[in-house]
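Participant: My questions are about this predicted structure, shown below with the sequence.
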Amino acid sequence: MTLGMWVGLLAAAQVLLPSQIEAIDPSDKVWLMGAVTTSGAIAAVLAAPVMGALSDRTRWGFGKRRCWVLGGIACCAAALLAMSRQSSVVVVGICWTVVHGGVGGIHAVLCAIIPDKVPVHRRGTVFAILGFAQPLGLVLGTLLVSGLSVRVGYPVVAALVVVLALPYALIGRDVPASAEPTPVGRWLPDPSALGRDFGWAWAGRFAAQFATSLATIYLLYFLRDEIKVGDPANGVAVLSLLYTAGIVTVSLVVGRISDRAEKRKVFVILAAVLMAGALTGMALVPTWPMAVAAATALGAGYGAYLAVDQALATQLLRSKGDRGKDLGTMNMSTSAAVAIAPVVAAESVAYGGYPMLFLLAAGMAVLGGFLVQPIKSVR
């Protein structure tokens, strides 16, 4: 289920969408790519807490979480199909807004399932396993579409999104919703009710995701324009595979160690520092061998960060009845970072080239790690 969601978003974002925009307007591809991805990310920011809150309150027999997840999948698949025939940046942007907004809402609902069913001492491990879906989706998606045209690639991705959702649709089970009536005000995010520790975690995740978004949004253009790779789409697929290898190798190990040690913050900080080191290497030595090494190290750091940080976030939740909404609020940090990053990335490339872009990403990664240090309620 999660794999299908990431296939739909990342295969399009890394290969199909930049190729489509470049074909429509090659001279303004950087700015147009930034505008389209920003619109999608804004939709994800809004969709995450809304769909999370709706899943908290839904009492349908089909499942309080499942119905919203499958509805989001259907919207994403339909929008991906529509994108395959578009030659207008405006229409592409509208379709991408639906895709990314759907993924933002789906992710919030899926994250709420973990604290519904998994005890605290196992969440690092479970989130590590769940985290495999994102890089695997990136690799699977890019490998599938790297040799395909836009008209063929989008339908292939849409079909895969639907197929991978079928097991969850057929056998997924949810924890029943509370029968208590919900005040209207509790449907909206309330930062004051979530506490200061939640705010530090939100800011830390925003910074770390901002770093990752800066580093990856123009990867295809970086390989083509800076490193001069002969086949940049294939290069993205190779780096995605190495990135995935780093995540898979490290995240499960770190998640288990974090569970057993009953500590989260130190692992988040170490993971962020590793990410920063990889990004600094990309900035200072823009060569294919460095890109290969940096992709592996960045994957290892990001995988460890995701596994532990998501487990940390679930330990900061105050209300069982608001898990979907509150984790949706936490996921707003990711979507907000993705929304802002394209604009900042475009400015960075315009004024300082790709070295400035990767150095800025490295600084944000470090900041993302150390912002969790003030958290008091989790070790």
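Facilitator: Noted; the coordinates are in hand. Numbering: from 1, shown residues only.
Participant: going forward, measure contacts between C-alpha atoms and count neighbours the same way
Facilitator: Noted.
Participant: Mind jotting down where the helices sit in the stretch 251-379 of the chain?
Facilitator: In the stretch 251-379 of the chain, the helices defined using DSSP state H, counting those that start in this stretch lie at 265-284, 288-314, 323-370.
Participant: Tell me, how many residues neighbour the closest residue in space to Ser333 that isn't next to it in sequence?
Facilitator: Residue nearest to Ser333 in three dimensions, not counting chain neighbours: Phe206, with 4.6 Å by Cα to Cα, 6 or more residues apart in numbering. Per other Cα atoms under 10 Å, the neighbour tally for Phe206 reads 25.
Participant: what angle do the helix or strand that contains Phe206 and helix 288-314 make?
Facilitator: Element membership for Phe206, per DSSP states H and E: helix 196-216. Computed with axes from the mean of the first three to the mean of the last three Cα atoms, to 10 degrees, the direction of helix 196-216 lies at 160 degrees from that of helix 288-314.
Participant: The structure to be compared is supplied as follows:
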Amino acid sequence: MAQPPTSETFSIRGRATQEEIDAFFAPPTKQVGPLFIVSYLAAQLFFFVALMGPAIVSIQNKAMLMFPDDTAAQANAVSQIAGLGALGAVFANVIFGQVSDRTMWRWGRRRPWLVIGILGMTVGLVIMGLTNTVPAVAVGWLIAQIGANAALAPFVAVLSDQVPEFQRARISSMISIAQNLAILIATYLSNGLKDNLALLYIAPAIPAILVMTWFAFVLPDKQLTIKPPRLDLVGLLKTFWVNPLKYPDYGLAWAGRFLITLCSFSFTTYRLMYLVNRVGLTRDEGLSAQATSVLIYTIALMAASFVGGQLSDRLHRRKAFVFAASALFGIGVLMLAHTTTVSGFYMVEAVMGLAYGIYISVDLALVVDVLPNPDNAGKDLGVFNIANALPQSLAPYMAPFFLGIGSPEKMNYSALCYFAGICAIIGGVLAIFIKKVK
């Protein structure tokens, strides 16, 4: 267990008493109310509609429009754009998690960065919408991801700051449902605005700014009046590290999330291209089929997530849900290696949605339960988010290797699916060895 802050490391206008320090960093015990929950979910929904449209669909669509007759160039464009943005997310999430932990502004620790981040994300999306070269779109996505993660790091830390343990799995499942509903909405927007990409990139950011700002005002974010210790270069570098040998449960949870995220983005980064190049659809047909498949996936996910979160809190069990869900998700991706029809694709999406719904309903609650130091939740969750962001950066660079196995003229989606599915199954097995959580 991490040691709590003491009066030797924190000061309030000079020096704090241990009682003042304990009171500020005490874990939440009061149940959060409907206004907080609705605001939190709405902010998640609109934030991810703006962010995930480019991440899941629009980058692929833009690459196909830039290189209409060259599938290799399309894949390379997606790799460069998505990879650079996700690499920025790796660093931004950890840094801003640490920054928000230490922010002493009178508006609170988390609140200012929610607004600053969403505005930065919008600037990047505007650049993406108004440019049509790979370097320019990549720079826009980098800026958008830095801004998004400046908001996302404190947004996720709110779960540790405000939500008591007995509500975490349920609210975690609701947050995940909102995120995946956002992906569904973004997919249909991408289909409806497929010929107006500038509007597709820019328009969803406007309601995201409004709703995130509303949540920032609703959030009961306390001002940090306890001065943290000075952050030097060594301390900044430590921001990117939590020792997995010292905190093995955290390390196992991190590795499991890394592997299932690598699995997911190895496929979703190329989902539209899969439908066009493997199933044999046109771009318009592929966009339509993708929208339907995401609808099926989301319906299955929402149902499974609701049930999974309720059962996890009621049974006080996390690991079994994470293991079963990860393994089933991996099996679903392995099934894609042998899928060449639209109906088969829809069936596999239903299996994957069911699995991922169970996974997301429990995993974030498990992670919060094994944090090394809840008083540094923003920093530790920022490090944990590397397990989300780094695979998003690696997947676009690794996938071309598997896609290129065999004939260079024909993308080898089977090899990619086998690699991705095995990653998810291994990630599920790792959850079994976590000791702190049942």
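Facilitator: Received the coordinates, thanks. Just so it is clear, the model here is predicted, and its values are computed rather than measured.
Participant: Give me the TM-score for this pair.
Facilitator: Once superposed, the chains reach a TM-score of 0.95 (TM-score structural alignment, normalised by the length of structure 1), with 379 aligned residues with a Cα RMSD of 1.7 Å.
Participant: Of the helices of the stretch 251-379 of structure 1, which is nearest Leu10 of structure 1?
Facilitator: helix 323-370 (12.5 Å; Cα to Cα).
Participant: Where do the strands of structure 2 begin and end?
Facilitator: Remark: no strands are assigned in structure 2 by DSSP state E.
Participant: Could you check how far the residue positioned nearest the centre of it is from Phe265 of structure 2?
Facilitator: Centre of structure 2 computed as the mean C-alpha position; nearest residue by Cα atoms, centre = their mean is Asn388, 5.5 Å away. According to Cα to Cα, to the nearest Å, Asn388 of structure 2 stands 10 Å off from Phe265 of structure 2.
Participant: what's the answer for Leu231 of structure 2, then?
Facilitator: Counting by Cα to Cα - Leu231 of structure 2 and Phe265 of structure 2 are separated by 34 Å.
Participant: the more surrounded of these two?
Facilitator: When Leu231 of structure 2 and Phe265 are compared for neighbours, Phe265 comes out ahead with 22 against 13, by other Cα under 10 Å.
Participant: contacting residues for the aligned partner of the residue nearest to the centre of structure 2 in structure 1?
Facilitator: Under the alignment (TM-score structural alignment), Asn388 of structure 2 pairs with Thr334 in structure 1. Counting by Cα atoms under 8 Å, 6 or more residues apart in numbering, Thr334 of structure 1 makes contact with Val45, Arg205, Phe206, Gln209, Phe210.
Participant: If we use 7 Å, what do you get?
Facilitator: Arg205, Phe206, Gln209 (Cα atoms under 7 Å, 6 or more residues apart in numbering).
Participant: which one of the residues you listed sits closest to Val152 of structure 1?
Facilitator: Relative to Val152 of structure 1, and with distances defined as Cα to Cα, the nearest of those is Gln209, at 30.4 Å.
Participant: and that closest one, what pairs with it in structure 2?
Facilitator: Using TM-score structural alignment as the criterion, the counterpart of Gln209 of structure 1 in structure 2 is Thr261.
Participant: With Met398 of structure 2 as the reference, measure out to its match.
Facilitator: In terms of Cα to Cα, Thr261 of structure 2 sits 13 Å off from Met398 of structure 2.
Participant: Neighbour count for the two, which is higher?
Facilitator: Thr261 (22 against 16).
Participant: Quick check: Tyr413 of structure 2 touching Leu403?
Facilitator: Yes. Between Tyr413 of structure 2 and Leu403 there is a contact at 5.7 Å, judged by Cα atoms under 7 Å.
Participant: Neighbour count for the two, which is higher?
Facilitator: Tyr413 (25 against 20).
Participant: Per the alignment, the more buried one pairs with which residue of structure 1?
Facilitator: By TM-score structural alignment, Tyr413 of structure 2 lines up with Tyr354.
Participant: Could you do Pro229 of structure 2 as well?
Facilitator: Per TM-score structural alignment, Pro229 of structure 2 is aligned with Thr182.
Participant: Run a quick neighbour tally on the residue mapped onto Lys228 of structure 1 from structure 2.
Facilitator: Aligning on TM-score structural alignment places Lys228 of structure 1 opposite Gly280 in structure 2. Neighbourhood size, Gly280 of structure 2 [other Cα under 10 Å]: 15.
Participant: And Gly280 of structure 2, how far from Val342 of structure 2?
Facilitator: 9 Å.
Participant: Arg257 of structure 2 now?
Facilitator: 29 Å.
Participant: Neighbour count: the two, which is higher?
Facilitator: Neighbours per residue (other Cα under 10 Å) separate Arg257 of structure 2 from Val342, with Arg257 holding more: 29 against 17.
Participant: Surely that one touches Asn385?
Facilitator: No. The pair Arg257 of structure 2 / Asn385 is not scored as a contact, 9.0 Å apart, by Cα under 7 Å.
Participant: mind listing what the residue lying closest to Val273 of structure 1 once chain neighbours are set aside touches?
Facilitator: Leaving aside its sequence neighbours, Val273 of structure 1 sits nearest to Val366 (Cα to Cα, 6+ apart; 5.6 Å). Contacts of Val366 of structure 1 were listed using Cα under 7 Å, 6+ apart, and they are Ala272, Val273, Ala276.
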